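*Asks:* Generate coordinates for the sequence data below:
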Amino acid sequence: MRKKKLNYEEQIEDLKRRGITFNDFTEEEALHYLKYNNNLFKLSSYRKNYNKQLYNKAQYIHLDFGELVDLATIDMYLRRIILQMALDIEHFAKVALLRRISTSPLEDGYAIVSDYINSLAPTQLGHLQSELKRNAQSPYCHNAYQKYKDDMPVWVFIEIISFGSFISFYKYCAERFKTNDCESGNKALERDDKRMLDNFYLMLSVKQVRNASAHNNCILNDLKDKTLIARKQTSWVLNREIAKLGTGSTSRIKKISNIRISQILSCFLVYHRVVTSEEVSRKIALTLHTWVNRLYQKHDFSKNLVIKTTFNLFKSSIDNWFPIL
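*Replies:* Alright, predicted model coming up:
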């Protein structure tokens, strides 16, 4: 059934019917906000973080319009940070991969690309070929593609594929290195191979939360949702590192069972593991700590344990993985 389109005055009345109060904003200020700063569909999605009254499921408990606005703002800042972090992760993962290939006497930089392409299933191969043809039309990739399309070296290939395709190639390389290193008995490199594979699983989560952020989707609007699938998809490395923060097992399981929380923390963790530039890391650390300071600037969310404990976990992870020295 289609819902009736509401004018702005009706939107305010609809929020009031849902038990949402207007203590921080007057109704006139809220109306102006909905007209010029956000929209009801997006803003009201944050109500999923709140409980409803026991005997009146149509109304929410302890939910003020100002808290919805605050969450929308905090979310907006986080999306911007995640986009920057994802760019850095992609760049430094490529740097590390090229370093590994450049120092390996078994790799010439060409065979690893052709072997990867030949390993793809027909559907995957078709997807990659379509992607390369699309990127060949870009003024930023066209010349490189035309010059190397018949025999592409790895340093060109990774620059003209998407982040998603790079992650797939990254996994192929890690498994290839692992096979070679197991045969040679090089334990140090085997540990590097395992770290690469661990980073691959973390980067899968980064890709998803990066895509959501790039499309300006809300990412902090459903922190109560918990699924077994989300818990199973969470990297064991993330689970281990969260445990090191002092998070109890019950609380940890609850948090990683929310796909949004798990993916955001995965982004934080893989950045900590992959980015090797002290200057770049320090800049993102300062940005993250500024964001943490913004979390409780206007509301302490003391009446909402879901939000409070989630924000505390984000703060703990940032304090530990991104210390400001």
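*Asks:* contacts and neighbour counts: CA atoms only from here.
*Replies:* Noted.
*Asks:* which residues touch the residue nearest the centre of the chain?
*Replies:* Nearest residue to the geometric centre of the chain (CA atoms, centre = their mean): Val209, 3.1 Å. By CA atoms under 8 Å, 6 or more residues apart in numbering, Val209 lies in contact with 82, 219, 260, 263-264.
*Asks:* That one: what secondary structure?
*Replies:* Under DSSP: H, G, I helix; E, B strand; the rest coil, Val209 falls in the helix class.
*Asks:* this one next, for a side-by-side:
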Amino acid sequence: MDMIKREIERNKNSIYCGDLFKKYPEHFPMWVFLEMIPFGRMVSFYKFCGERYHSDIMRDRHFLLKTCKEIRNAAAHSSCILNELRPGSKMYNSRYSVMKELAKIEGISKAVRTKRMSNARVQQIVTLLYTHNQIVTSSGVHKEARVLLQKFSERMVKNIHYYEKNDLIMANFCFLKMVIDSWYEA
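*Replies:* Below is the predicted model of the structure:
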């Protein structure tokens, strides 16, 4: 609990959260609490709520959010996300819910799903895309994500001939394009 208090205290003079801290110095509403804590702490809090209310859905989503946190941190710190695409680098098994949704995509066999999702980076990207579809409820946000992801999908294969001698890049780009095109169709 002291760690959470310290994290919230750090926001006292923040240009982003300072006014909220001043407005609610002692007892702030839940939305303010969620604004004040780091994303990783929010994921832990979500898990706590899932356990407290015996919610299997929340517990499952907690693991999805943890995966999202990993790729979010990599992106935030300018890590090279697509620098290693070989199969077999995953740290844990993909969530059943993600694999079940992937199984619905025409043209992706079980063998391909298993192989592509055995790469930690691809697993994180696909899990992020799946989680967005499951958790975000705003149709406007979904529409904007669809537009941006379709542009990304097109950009990914725009010069695919550059990689024609690299089967690993070709296979992963094609897999990700199929996922994006299926889950975020125009």
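*Asks:* Aligned counterpart of the residue nearest to the centre of the first structure in the second structure, please.
*Replies:* In the second structure, the residue paired with Val209 of the first structure is Ile71, using TM-score structural alignment.
*Asks:* do the same with Gly248 of the first structure
*Replies:* In the second structure, the residue paired with Gly248 of the first structure is Ser109, using TM-score structural alignment.
*Asks:* which ones are touching the nearest residue to its match once chain neighbours are set aside?
*Replies:* With CA to CA, 6 or more residues apart in numbering as the measure, Ala103 is the residue that lies nearest to Ser109 of the second structure, at 7.5 Å, once sequence neighbours are left out. By CA under 8 Å, 6+ apart, Ala103 of the second structure lies in contact with 109-110, 113.
*Asks:* can you tell me how far the match of Val209 of the first structure sits from Lys110 of the second structure?
*Replies:* Taking CA to CA, to the nearest Å as the measure, Ile71 of the second structure falls 24 Å from Lys110 of the second structure.
*Asks:* One more: Arg72 of the second structure?
*Replies:* Using CA to CA, Arg72 of the second structure is found at 27 Å from Lys110 of the second structure.
*Asks:* quick one: which of those two has more around it?
*Replies:* Arg72 (16 against 12; other CA atoms under 10 Å).
*Asks:* Just give the nearest non-adjacent residue to His142 of the first structure, would you?
*Replies:* Using CA to CA, 6+ apart, the closest residue to His142 of the first structure is Ala136 (4.5 Å).
*Asks:* host element of the aligned partner of that neighbour in the second structure?
*Replies:* Taking TM-score structural alignment, the alignment pairs Ala136 of the first structure with Lys12 from the second structure. Counting by DSSP states H and E, there is no helix or strand that carries Lys12 of the second structure.
*Asks:* Over to Leu85 of the second structure?
*Replies:* Taking DSSP H and E as the definition, Leu85 of the second structure sits outside all helices and strands.
*Asks:* how near is it to Asp167 of the second structure?
*Replies:* In terms of CA to CA, Leu85 of the second structure sits 11 Å off from Asp167 of the second structure.
*Asks:* who has more neighbours, these two?
*Replies:* Neighbours per residue (other CA under 10 Å) separate Leu85 of the second structure from Asp167, with Leu85 holding more: 19 against 10.
*Asks:* burial measure for the residue lying closest to that one once chain neighbours are set aside, as a count.
*Replies:* Residue nearest to Leu85 of the second structure in three dimensions, not counting chain neighbours: Asn119, with 6.2 Å by CA to CA, 6+ apart. Asn119 of the second structure sits with 19 neighbouring residues when counted by other CA under 10 Å.
*Asks:* Then the one 5 residues further on?
*Replies:* Number of residues near Gln124 of the second structure (other CA under 10 Å) recorded here: 23.
*Asks:* what's the distance between the counterpart of it in the first structure and Arg210 of the first structure?
*Replies:* Matched by TM-score structural alignment, Gln124 of the second structure corresponds to Gln263 in the first structure. Gln263 of the first structure sits 9 Å away from Arg210 of the first structure, going by CA to CA.
*Asks:* cool, and Tyr201 of the first structure?
*Replies:* 15 Å.
*Asks:* All the helices of the second structure, residue numbers only.
*Replies:* 2-9, 18-23, 30-36, 39-52, 56-76, 96-102, 110-116, 120-135, 139-158, 167-183 (DSSP state H).
*Asks:* ok so, going back, check the burial of the match of Ala136 of the first structure by counting its neighbours.
*Replies:* Using other CA under 10 Å, Lys12 of the second structure has 17 other residues around it.
*Asks:* quick one: the residue nearest to Leu85 of the second structure and Lys90 touch, right?
*Replies:* Yes. Counting by CA atoms under 8 Å, Asn119 of the second structure touches Lys90, with 5.1 Å between them.
*Asks:* Alignment lookup: His62 of the second structure to the first structure.
*Replies:* Under TM-score structural alignment, His62 of the second structure pairs with Phe200 in the first structure.
*Asks:* count of neighbours near the closest residue in space to that match that isn't next to it in sequence?
*Replies:* Of all residues beyond its chain neighbours, the one nearest Phe200 of the first structure is Lys171 (6.1 Å), with distances taken as CA to CA, 6+ apart. Look at Lys171 of the first structure: counted by other CA under 10 Å, it has 18 neighbours.
*Asks:* residue contacts, the closest residue to Cys267 of the first structure other than its chain neighbours?
*Replies:* Spatially, and ignoring its direct neighbours in sequence, Cys267 of the first structure is nearest to Val206 (5.1 Å; CA to CA, 6+ apart). By CA under 8 Å, 6+ apart, the contact set of Val206 of the first structure is 86, 263-264, 266-267.
*Asks:* 10 Å instead?
*Replies:* The contact partners of Val206 of the first structure, taken as CA atoms under 10 Å, 6 or more residues apart in numbering, are 82-83, 85-86, 89-90, 163-164, 200, 212, 262-271.
*Asks:* Narrow the residues you listed to those that are buried.
*Replies:* Buried by 16 or more other CA atoms under 10 Å: 82-83, 85-86, 89-90, 163, 200, 212, 262-271, out of the contacts of Val206 of the first structure.
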